[in-house]
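Engineer: generate a structure from the sequence data that follows.
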Amino acid sequence: MQSMRFLALPLAVLATAGLTVIATAPSQASAPAAAARQAALPHGYQLVKLPNANVPNFQRRTLYCPAGKKVIGGGAEARGNRAILVGSFPTDDGRGWIGLGRQDGNSTVGISVFAICAI
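Structural biologist: Next up is the predicted model:
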């Protein structure tokens, strides 16, 4: 039987290492703590979503940020039986995000796209 060991690291260390950090806040967070979290976001931060839709295999689904904003991150998801995400990347002009995929044994695949936008 294998044993697993966990090392407790401060969240700041994990975030600096490029890892996604998900932290939960107490249900009664103070106003200063909430203001500090908001101040940590990039100016004009907005999460934009393109809901799941079935498209032909390998067809790109493109999501653009609202006017005046650029994409600073994003992702995509392929849904379906044996669905495979083939690509997830920013548009050439930096204003949006592209997702594409395929599904074995089917001519369509469900693709959702997400973009993190800021000014």
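
Engineer: contacts, neighbours, all on C-alpha from now
Structural biologist: Fine.

Engineer: and the helices in the chain?
Structural biologist: In the chain, the helices defined using DSSP state H lie at 11-16, 31-40.

Engineer: not counting its neighbours along the chain, what's nearest residue 77?
Structural biologist: residue 112 (5.2 Å; CA to CA, 6 or more residues apart in numbering).

Engineer: one step back: for residue 50, find the nearest of the helices of the chain.
Structural biologist: helix 31-40 (24.1 Å; CA to CA).

Engineer: please give me the structure for this one as well, since I'd like to look at both together:
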Amino acid sequence: MHLKRLWAPSLAVAACGALAAALVAAVPQAAGARAAAPADIPGYQIVKLPNANVPNFTRRTVRCPAGKRAIGGGAEAQGADAILVGSFPTDDGTGWIGLGRQNRYGDVGISVYVICAS
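Structural biologist: Take a look at the predicted model:
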């Protein structure tokens, strides 16, 4: 059971990546069209909130610079038996929130990043 719990997040991420690749491949594109690269997205920037230990279930929030909006993001829970509980955009769309917990400890390491654009 413990081994399944350790591998489940990795399998879910791999499955989501494979699904996204299949969806992108299935979308017809005009001749000569290409996917947008970071350089093609006005104001593209990744902002990271480095790992810090916080009490279990404490939200950590990273924000885009003024004038930019979140177009994606993510979070990572670090530590023995760490579990990422949530990773989602802020209500106003200018940042990203991450939170987690550890079963055996009262605090957890959380890092959060947001992908921003103008």
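
Engineer: these two touch, right, the residue nearest to residue 77 of the first structure and residue 53?
Structural biologist: Yes - the pair residue 112 of the first structure / residue 53 is scored as a contact, 6.8 Å apart, by CA atoms under 8 Å.

Engineer: between those two, which one's more packed in?
Structural biologist: residue 112 (21 against 14; other CA atoms under 10 Å).

Engineer: in contact with the aligned partner of that one in the second structure, which residues?
Structural biologist: Aligning on TM-score structural alignment places residue 112 of the first structure opposite residue 111 in the second structure. By CA atoms under 8 Å, 6 or more residues apart in numbering, residue 111 of the second structure lies in contact with 48, 49, 50, 51, 52, 60, 75, 76, 77, 98.

Engineer: can you say which of the residues you listed are buried?
Structural biologist: 48, 49, 51, 60, 75, 76, 77, 98 (16 or more other CA atoms under 10 Å).

Engineer: which two among those residues are spaced furthest apart?
Structural biologist: Counting by CA to CA, the most remote pair of those is 48 and 77, 13.9 Å apart.

Engineer: now the residue nearest to residue 77 of the first structure: how far from residue 31 of the first structure?
Structural biologist: 34 Å (CA to CA, to the nearest Å).

Engineer: ok, now residue 48 of the first structure?
Structural biologist: Where residue 31 of the first structure is concerned, residue 48 of the first structure sits at a distance of 26 Å (CA to CA).

Engineer: so those two - more neighbours on which side?
Structural biologist: Neighbour count, other CA under 10 Å: between residue 48 of the first structure and residue 31, residue 48 has more, with 19 against 9.

Engineer: apart from its neighbours in sequence, what residue is nearest the more buried one?
Structural biologist: residue 115 is the one closest to residue 48 of the first structure (CA to CA, 6+ apart), at 5.2 Å.

Engineer: close enough to count as contact, that neighbour and residue 45?
Structural biologist: No - Residue 115 of the first structure lies out of contact with residue 45 (CA under 8 Å); the separation is 10.4 Å.

Engineer: who's more crowded, the two?
Structural biologist: residue 115 (27 against 16).

Engineer: contacts only, for that one.
Structural biologist: 47-49, 63-65, 71-75, 96-97.

Engineer: only the buried subset of these, as a PyMOL command please.
Structural biologist: In PyMOL syntax, the buried subset of the contacts of residue 115 of the first structure is picked out as below (16+ other CA under 10 Å):
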select buried, resi 48+49+63+64+65+71+72+73+74+75+96+97
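
Engineer: redo the contacts of residue 115 of the first structure as JSON lines? Include distance to residue 39 of the first structure.
Structural biologist: What follows is the contacts of residue 115 of the first structure, written out as JSON lines (distance: CA to CA, whole Å):
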{"residue": "47", "distance to residue 39 of the first structure": "16"}
{"residue": "48", "distance to residue 39 of the first structure": "20"}
{"residue": "49", "distance to residue 39 of the first structure": "23"}
{"residue": "63", "distance to residue 39 of the first structure": "26"}
{"residue": "64", "distance to residue 39 of the first structure": "24"}
{"residue": "65", "distance to residue 39 of the first structure": "21"}
{"residue": "71", "distance to residue 39 of the first structure": "19"}
{"residue": "72", "distance to residue 39 of the first structure": "17"}
{"residue": "73", "distance to residue 39 of the first structure": "18"}
{"residue": "74", "distance to residue 39 of the first structure": "21"}
{"residue": "75", "distance to residue 39 of the first structure": "24"}
{"residue": "96", "distance to residue 39 of the first structure": "24"}
{"residue": "97", "distance to residue 39 of the first structure": "25"}
